[in-house]
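**Student:** coords below, sequence missing:
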């Protein structure tokens, strides 16, 4: 399904939600209270500005007694897009965010990946997959990276553990190009990047990626990821605790200038390795 068609389908989702909510005699606030989101969220669903998560779609069906209509439509729309079900909502939120803060302990974050690096990551996780499947994954990943090139891009601040710079994903030539790309984004002031060096030792959230997203008219959200799974969290206490952990990581990381120097030095190390093979 093309992006335009998918957006039209989400608009249909919103139109139906509004119609059936009003038929039930409920305000946006009434429905939001019953499905455990704000009335403002319901309004954003109805305008196709924001997409509900699956559990919310299910609760809407229960409250409006729509016999699974919104769950089925949600599953159809998620199936017809290039992201895994648990990550699709994150992609939508990235587009709405005014600020994204991310910590990456092992792998370059998707928003910063080059095509060659992303391909190596996908092939490592899908060694027997057909080329067509890998290409679909790459299309989705590369579409996400365009977010940082938009005039209305969010403030993007990422902390990379030094491991990310050293592990040769795709080989030394791919890594050199990947780190050059990150350095270029920093120099173009499209991303704020810090490196947490090996010498830091123990630190908060060891081995755990985290993404914090802030919005102009909605509460902040945290995304964390496991093995073939992910969790979106917006409970205020959890968000505050995650923000505190991220602030500690950011404070322990190298300065922006020192981080850029280390990224460029690591790129040169990979380049020398590539030329010697």
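**Tutor:** Perfect, I can see it now. Keep in mind it's a predicted model, so treat the numbers as computed, not measured.

**Student:** When you work out contacts or count neighbours from here on, use the C-alpha atoms and nothing else.
**Tutor:** Fine.

**Student:** which residue ranges form the helices in the protein?
**Tutor:** Here the chain has its helices, by DSSP state H, at 3-23, 28-35, 39-46, 54-64, 69-79, 85-96, 115-125, 131-145, 162-166, 172-187, 236-252, 256-275.

**Student:** Okay, one more to line up with it:
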């Protein structure tokens, strides 16, 4: 589903929510109390400014006695085969975020990936898939990255472990291009990036991939991911712990200036390697 069609569908979701709420003679605040969100959230759902999470859609069905219609609409709208089931909702939230912070322990984050790097990552993780499958995944990642080119793009902060610069994904030429892209985005001040060098050792806060998102009129969320699953977290206490872990990671990283020098040096190392093969 194209982005314009998807937005129109979410607008229908919002109009239907408003109609059903008014039929039940409930205000936005009253419905919000029943589904454990603010009345302002209900208003944002109705205007298609913000998308509800699945459990909220299910509670709306219960509160309005709508026989699962909002859950079914939610599942249809979030269903996007370019992304893993557990990640599709994160893509929707990225489009609404004012700030995105990521920690990448071994692989370049999707928002920064070149097409060649994304293709290599997909094939290495799924060596028996079709070319059509690979290109679908690559297209999805490139479309996600469009938020960094928008005039209203979020602030994007990323902490990379030095592994990301050194692990040869797709070969040296692909790596040289990928690191060159990161350096260019840093120089254009589109991305604020830092690297945790090997010299820092096994930092206490290191673990799997971590993403934090902040919004103008909604609480922050966190997303963590392993090789086969991901978890979106909106529990305030857990999100706060994730934010503290990210602060510790950022404190262990090099300065942006030293990071840029290291990224460009690693790109040149891969470039030299590519020229000799």
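**Tutor:** On my side now, so go ahead. Since the model is a prediction, treat every value here as computed from it, not as a measurement.

**Student:** Quantify their similarity with the TM-score.
**Tutor:** Remark: TM-score between the superposed chains equals 0.96 [TM-score structural alignment, normalised by the length of structure 1]; 277 aligned residues with a C-alpha RMSD of 1.4 Å.

**Student:** Using TSV, please lay out the helices of structure 1 together with distance to residue 154 of structure 1.
**Tutor:** Shown next, in TSV, are the helices of structure 1 (distance: least, C-alpha to C-alpha, whole Å):
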stretch	distance to residue 154 of structure 1
helix 3-23	21
helix 28-35	27
helix 39-46	19
helix 54-64	26
helix 69-79	24
helix 85-96	8
helix 115-125	22
helix 131-145	12
helix 162-166	23
helix 172-187	14
helix 236-252	17
helix 256-275	18
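
**Student:** which stretch among the ones you listed comes nearest residue 219 of structure 1?
**Tutor:** Residue 219 of structure 1 lies closest to helix 236-252 among the helices of structure 1, at 8.2 Å (C-alpha to C-alpha).

**Student:** Remind me what that closest one packs against, helices and strands.
**Tutor:** strand 192-196, strand 221-226 (3 or more C-alpha pairs under 8 Å, 6 or more residues apart in numbering; DSSP states H and E).

**Student:** Okay, buried residues for it please.
**Tutor:** The neighbour-count check on helix 236-252 of structure 1 (16 or more other C-alpha atoms under 10 Å) flags 239, 242, 243, 245, 246, 249, 250, 252 as buried.

**Student:** doesn't residue 194 make contact with the last one?
**Tutor:** This points to residue 252 of structure 1. No - under the criterion of C-alpha atoms under 8 Å, residue 252 of structure 1 lies out of contact with residue 194, with a separation of 9.7 Å.

**Student:** re earlier: point out the one among the helices of structure 1 that comes closest to residue 108 of structure 1.
**Tutor:** helix 162-166 (6.1 Å).

**Student:** Quick check: residue 229 of structure 1 vs residue 210 of structure 1, distance?
**Tutor:** 13 Å (C-alpha to C-alpha, to the nearest Å).

**Student:** quick one, which of the two is more surrounded?
**Tutor:** residue 210 (21 against 11; other C-alpha atoms under 10 Å).

**Student:** Need the counterpart of that one in structure 2.
**Tutor:** Matched to structure 2 by TM-score structural alignment, residue 210 of structure 1 sits across from residue 210.

**Student:** that older thread, deepest-packed of the helices and strands packed on helix 236-252 of structure 1, please.
**Tutor:** Across these, averaging neighbours per residue (mean count of other C-alpha atoms under 10 Å) puts strand 192-196 on top, at a mean of 25.

**Student:** tell me, that one lands on which residues of structure 2?
**Tutor:** The aligned range for strand 192-196 of structure 1 is 192-196, by TM-score structural alignment.

**Student:** Confirm for me that residue 249 of structure 2 is in contact with residue 158.
**Tutor:** No - assessed by C-alpha under 8 Å, residue 249 of structure 2 is found out of contact with residue 158, at 10.2 Å.

**Student:** hey, what's in contact with both of those two?
**Tutor:** Shared contacts of residue 249 of structure 2 and residue 158 (C-alpha atoms under 8 Å, 6 or more residues apart in numbering): none.

**Student:** Compute the number of surrounding residues for residue 24 of structure 1.
**Tutor:** 13.

**Student:** go on, residue 185 of structure 1?
**Tutor:** Neighbour number of residue 185 of structure 1 under other C-alpha under 10 Å is 17.

**Student:** With residue 213 of structure 1 instead?
**Tutor:** Using other C-alpha under 10 Å: residue 213 of structure 1 sits among 25 other residues.

**Student:** if I pick it, what's in contact with it?
**Tutor:** 93, 94, 97, 98, 99, 100, 101, 220, 221, 222.

**Student:** Which one of the residues you listed is nearest to residue 167 of structure 1?
**Tutor:** Distances from residue 167 of structure 1 to the contacts of residue 213 of structure 1, taken by C-alpha to C-alpha, are shortest for residue 101, at 22.4 Å.

**Student:** Touching, the closest one and residue 160? I think so.
**Tutor:** No - with contacts counted by C-alpha under 8 Å, residue 101 of structure 1 stays clear of residue 160, the gap being 11.2 Å.

**Student:** ok, back up a step: and residue 206 of structure 1, which of the helices of structure 1 is closest to it?
**Tutor:** That would be helix 236-252 among the helices of structure 1, by C-alpha to C-alpha, at 9.6 Å.

**Student:** how much does that closest one stray from structure 2?
**Tutor:** With mean C-alpha distance after the TM-score superposition for structure 1, helix 236-252 of structure 1 departs from structure 2 by a mean of 1.2 Å once superposed.
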